[in-house]
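Undergrad: Here you go, sequence then predicted model.
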Amino acid sequence: MAAETEARVLILYTGGTIGMLKNESGGYAPHPGFLASNLRSQSRFHDPAGESVFANSSSVGAFSQWSTRSHSGTSTPIHPPVFPPEQDPNTIRVETSCGTIHLPALLTPRFAQGKRIRYAIWEYANLIDSSEIEPSDWIKIASDIERNYHSFDGFIILHGTDTLAFSASALSFMLTVILTGAQIPLSELFTDAIDNLLGSLILAGHFIIPEVCLFFDNHLFRGNRSVKASSEDFHAFQSFNLPPLATVGIDVEVAWSQVLRPGPRPFRAHKSLSSDVATLRLFPGITGATIRAFLQPSSIRGVVLESYGAGNAPRRPELLDAFRQANERGVVIVNVSQCEVGSVAPDIYETGRALAAVGIVGGGDMTTECALAKLSYLLSKPELTPAQVRKLLAQPLRGELTPVAPVPTYSSPLDTETRLRTLFSQLVECAPPNSRSSVSPHKVVKPQLTGEDPVLPSEFTSAWPSSLADEDALKAAVLPYMLAQAASRSSELLQTLVTSLSVPIATPILATTATSSHPLALPSLLNEPASVTLQTPLHLAVLALNPHNVDLLLASGASVHVRDTHGHSPLFYAAKAGGTFGLAIVRSLKAAGAHLSEAEVESGQVGLEIVKAEKAVDASAREVWLEAAGEEEVERAKAVLVGLVANS
């Protein structure tokens, strides 16, 4: 397998329109086996031998050769050797609650982004209509992905559209995945299922976006920001208060500044949710008796209150008394707006202030679906008191709401200019003395022009950068290179760069991610490829065996999962380096959630390095690999290598 040109994705088909067929009565219903069979029959989804028109359309010459072979019948059928399931390259190993299964591997033609996607479709035994989804189903999905997390580059959940936004919101507090579905089944000739599934495969296989996302109609939304806005249009989902994280068109455009930074900790799915939550929508004429009856059951622990406009409600005493009494009993109530666009701002109107005065928490611009999921998640943690839950509801945990500063702030371009020039000065100081310019980096050098140099009016000679956008344009071009060079060389310079580029980031307790509104937030810069082999600053710090820089980069948002053109993450290089520094770096990377990829094991590269370490009688080298992979994975990697050698 060409690890550098393939990505592994697991698709979990839970049910929904995308895989339905018409039954005898004329209605759509899920049918076992149809989805996988349909995709296997379509060359755009499965082309293992590279014989499809899609795989031979890179040029006129390639198409002509393919066309000649196709019409002449000269193609030689390939009869692959028969392997046992655990060694069959045409299957993918998947861990289930009942044990290991081996699913048929599907392989796409090469996408324009450079990779083929090797994937498997795990069809749930009991396919369900999304209107019947339950919290227990979300826990099952989270558990299934946790079992297979280390073996795949990405996960896609195929799901019905009716409750897709609810599931995306709930899963955002539990794991990382892409969800999609379709308005028209794949069984129909004209359907949106093809574009939605292909787009999801492109994003899951090519981009490290550590979030729960929802992909629909060429847009990738943050899952807990999305709502279903139409039951008829292909553009069925929208994210009214946050732009799409990515758009798939002629090119794939990712809004990296909006992507949440990866948390510096191992992946762990949260596998419990509270069902003691409900929603209450206000309407004109609602009575205190109605609210009291709604809040009376002892099983109600959390309520999402859908209020008017910017968080307003009637100030009638019987209504406020009902809310106050519930709050005193420990019921947590969060206030969200019935409007699709905008935020709850309880300080603007007296009616909103009245709700806050009786203990109701402002939910900002959270959707109802997300507020319900967040309540369910927080109330499932027995260690949290109602007061702590109320505080956490008002803070972003997974990018689900936009923090609002109490006073608008503005960063002066002059302060930014001074900081930027200082960074360049320190970079020059790290260069060899004979390569430095005699010109101070703090002076502006005018270009030498032929002829007369016109003097411009003062209104056209403002200080540069004249805007924050100008500064960001320069940073985007220069800073990834600067960070990469500093990561592999100077701990002092890297510390200076990280400190200077850091922006205030909300980091509430229990959050595994943090948000930043800065267009060039440090985590996005740290995960930009900085070499011809697409290695990030973290790769380079590992290769330089600099544990201090590795720890600094991890703490600043560097992802441990990015792989270079050779298919390797930083963990592989740290384990291969070995020694005291290698062991320290491996431990740091593992603590941040790093793991060896399935492709590295299946290609025999891990096994080869382990065998080389053992033959060198280097106990410390073997210790590093045991730390990186674990005893069981070390033995499996060696067995894979033996199998590859025997079959070569």
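TA: That came in fine, so what should we check first?
Undergrad: CA atoms for contacts and neighbours, from now on please.
TA: Fine.
Undergrad: Just list the residues touching residue 222, thanks.
TA: Residues near residue 222 by Cα atoms under 8 Å, 6 or more residues apart in numbering: 211, 212, 213, 214, 239, 244, 245.
Undergrad: what's the closest non-adjacent residue to the first one?
TA: Closest residue in space to residue 211, ignoring its immediate chain neighbours: residue 176 at 4.9 Å, by Cα to Cα, 6 or more residues apart in numbering.
Undergrad: Give me the distance between the one you found and residue 102.
TA: Distance, residue 176 to residue 102, by Cα to Cα, to the nearest Å: 23 Å.
Undergrad: quick one, which of these two is more surrounded?
TA: Shown here are residue 176 and residue 102; by other Cα atoms under 10 Å, residue 176 has more neighbours (23 against 17).
Undergrad: also this one, for the comparison:
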Amino acid sequence: MARATGPERRLLAIYTGGTIGMRSERGVLVPGQGLAAVLRRLPMFHDEDYACACQLPKDTLVLPPASPDQRVIYTVLEWQPLLDSSDMTIAEWAQIAQTIERHYEQYHGFVVIHGTDTMAFAASTLSFVLENLQKPVILTGAQVPIHALWNDGRENLLGALLMAGQYLIPEVCLFFQNQLLRGNRATKVDSRRFAAFCSPNLPPLATVGTDIIINRELVQKIRRKEPLVVHSHVERDVGVLRLYPGIPASLVRAFLQPPLKGVVLETFGSGNAPTKPELLLELRAAAGRGLLIVNCTHCLQGAVTSDYASGAALADAGLVSGFDMTSEAALAKLAYVLGRPGLSLDDRKQLLAQDLRGEMTAPATERRPSLQGSPLGRRVTQFLSLSNSQELDAVRDALLPSLACAAAHAGDLEALQALVEMGSDLGTADFNGQTPLHVAARVGHAGAVSMLLRRGVHVNACDGDGLSPLLLAVRGRHQSVIGLLRAAGACLSPQELEDAGTELCRLASRADGEGLQAWWQAGADLGQLGYDGRSPLQVAESAGNLEVVTLLQQLRGRAGATAPGPVSSHPGGAGGTPVVDAQVPGVGSMFQGLVWGRRWAICSQGTGLQGPSCGPLGQRTHCREWSS
């Protein structure tokens, strides 16, 4: 991060109260006025000779030289009245933002002196309220008053002034105990030690020791020169509800009532909650009437995921994932998003799921480039075709798996064939643990899947996350691919089927017949029970999804509630009796005449296995014949 330039850097220090300036009265600490006068008497905070030479006003102080050619001059603006941070609210933080707005053009940066108890809430709120920020805003305070002989206030305030005056860090930060933290990533973790704050899911932006180390790659960049926008209208009817084991649904219902408009729900572990139907019913009802509920883990580190059935149940109830946001950041974000005028409920949910101010680490969206016809593809091909030196062989071995996955993602059969001719093993996994078959199955390229299967790749290989190509095809609802994989011997592993009941119930509740059909086609038992002990059929009946009820009854009535297994492992009925002869109306997939020991075909334009009843094979030029 570039150092600030210019002989003088002017800062505004907004003193709102807090422990740093408190005095003891009758054995208790109360806010103390006159912080500028206190700092004026401390040489580390004020160079009196320079101030006299420049005729600075009494509320303006100047630090000793930070470097031979630079001075940090700061004006102390004392809040009236001074407040303990426990009394600070969204209204006061909006006023601080408006103060920054009024003085934005006069100063190079801002330091907000604030109490520690709600400092993380303040920093998070300011980060959302101040849009297009291009100057540093740094909050700081103390665990011990600055008047005490042994205190942390002097070090914290001096560090905040120097960081704001010497470095161009265009975001809201928190400086404490020699660390500069992103404001909306910080949380208070200790009430007594000087190291009171931490940033559990993001490293410090800067660390101060004998040297000042700036993590430049973490600091927010100024994307475009736009004026500061202050969103002073923020919603105040927001709250935090922390779940605990055995929490009654009646308490949750009472908390979620109007006028509440947004809630941060602090859940267990990776975003889990009790799966009692009455509790989920209250959450679903609240979300249904427009209450925004953000799911945040009450763990200090980690993120909300959908790895567990209980977490998936919360997502189904309409909760928005808070990923790895702190509760302070999630509450501030809720207030900001709900305060934005003219947005629909879906618009607000989309904003909550986006990283707006660096407050969370959203899941990365995998993007694989296509090699077909691209200059990069041609150059890579030329490079890989060079002589077989030892160095080139090593590079080729490292690149080919990833290139094969990229070609499979694009469905580029010519590129896959070219890689085979270069000596690529199409069954080798790339750095993500995925083989080309995983990639082709996930995106639904039946042609690439067919080619890879003919090359003899391992059909049940697991990727780095333990997922098979078949499960990836099921999730993508690629029924033609599922048929190809099943015919080649693919089957879902016990681990993949472990939570299938809950997923099937979720699909039934959403009337997702296509998803249910994909699981049935992959061999899943549609009678499996979900997390609440109900089957998908019971869920569909209770939800009134009659079409899904009919579909499930039809599917479960065929071959013992499972789809046909792979020809290579299913002997079927004796004497060539069909394993299954089913046509499900309205679903768009047909399995007919799959017979052990007889010829059958994969229809590349259809959506499943096509048997003799499709018409003469010679009339179906798009079909590829197979033999069991």
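TA: Perfect, thanks for sending it. The structure presented is a predicted model; accordingly, all values stated were derived computationally and were not measured.
Undergrad: TM-score of the superposed pair?
TA: Once superposed, chain against chain, the TM-score is 0.57 (TM-score structural alignment, normalised by the length of structure 2); 380 aligned residues with a Cα RMSD of 3.1 Å.
Undergrad: Among the contacts of residue 222 of structure 1, find me the one that's closest to residue 197 of structure 1.
TA: residue 214 (11.4 Å; Cα to Cα).
Undergrad: What residue in structure 2 is paired with residue 229 of structure 1?
TA: Under the alignment (TM-score structural alignment), residue 229 of structure 1 pairs with residue 189 of structure 2.
Undergrad: on that earlier part again, look up how far residue 213 of structure 1 lies from the residue nearest to residue 211 of structure 1.
TA: Separation of residue 176 of structure 1 from residue 213 of structure 1 (Cα to Cα): 8 Å.
Undergrad: Then residue 634 of structure 1?
TA: Look at residue 634 of structure 1 and residue 213 of structure 1: by Cα to Cα, they are 33 Å apart.
Undergrad: burial count for residue 304 of structure 1?
TA: Here the number of neighbours of residue 304 of structure 1 (other Cα under 10 Å) works out to 27.
Undergrad: Could you report the separation of the equivalent of residue 362 of structure 1 over in structure 2 from residue 349 of structure 2?
TA: Applying TM-score structural alignment, one finds that residue 362 of structure 1 aligns to residue 321 in structure 2. Relative to residue 349 of structure 2, residue 321 of structure 2 is positioned 10 Å away (Cα to Cα).
Undergrad: coming back round to it: the residue nearest to residue 211 of structure 1: what's it in contact with?
TA: When contacts are counted by Cα under 8 Å, 6+ apart, residue 176 of structure 1 touches 155, 210, 211, 212, 213.
Undergrad: thinking again about what came up before, can you pick out the most distant pair from the contacts of residue 222 of structure 1?
TA: By the measure Cα to Cα, 211 and 239 form the most distant pair in the contacts of residue 222 of structure 1, at 15.0 Å.
Undergrad: Verify the contact between residue 20 of structure 1 and residue 183 for me.
TA: No: between residue 20 of structure 1 and residue 183 there is no contact, the gap being 10.9 Å when judged by Cα atoms under 8 Å.
Undergrad: Check which helices and strands the longest helix along structure 1 sits against.
TA: For structure 1, the helix with the greatest residue count under DSSP state H is helix 468-488. Contacts defined by 3 or more Cα pairs under 8 Å, 6 or more residues apart in numbering; DSSP states H and E place helix 468-488 of structure 1 against helix 413-429, helix 491-501, helix 522-526, helix 537-543.
Undergrad: Quick check: buried residues in it?
TA: Across helix 468-488 of structure 1, burial judged by 16 or more other Cα atoms under 10 Å covers 468, 471-472, 475, 479-488.
Undergrad: re the thing from before, need the helices and strands packed on helix 468-488 of structure 1 in JSON lines with distance to residue 464 of structure 1, can you?
TA: Shown next, in JSON lines, are those (distance: least, Cα to Cα, whole Å):
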{"stretch": "helix 413-429", "distance to residue 464 of structure 1": "7"}
{"stretch": "helix 491-501", "distance to residue 464 of structure 1": "19"}
{"stretch": "helix 522-526", "distance to residue 464 of structure 1": "22"}
{"stretch": "helix 537-543", "distance to residue 464 of structure 1": "29"}
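Undergrad: right, and these - which one's nearest residue 357 of structure 1?
TA: For these, proximity to residue 357 of structure 1 was assessed by Cα to Cα; helix 522-526 is nearest, at 38.5 Å.
Undergrad: equivalent range in structure 2 for the closest one?
TA: Taking TM-score structural alignment, helix 522-526 of structure 1 hits no residues over in structure 2.
Undergrad: Report the distance from that helix to the chain centre.
TA: 14 Å (Cα atoms, centre = their mean, to the nearest Å).
Undergrad: What of stretch 207-226 of structure 2?
TA: Its chain's average C-alpha position is 23 Å from that of stretch 207-226 of structure 2, according to Cα atoms, centre = their mean.
Undergrad: cool, stretch 640-648 of structure 1 as well?
TA: For stretch 640-648 of structure 1, the distance to the chain centre is 35 Å (Cα atoms, centre = their mean).
Undergrad: Likewise for stretch 115-122 of structure 2?
TA: 25 Å.
Undergrad: Run through who's touching that stretch.
TA: 16-20, 84-86, 88, 90, 93, 139-143, 174, 183-184, 186-188, 328-329, 332.
Undergrad: gap between the two ends of it?
TA: First residue to last in stretch 115-122 of structure 2 (Cα to Cα) measures 10 Å.
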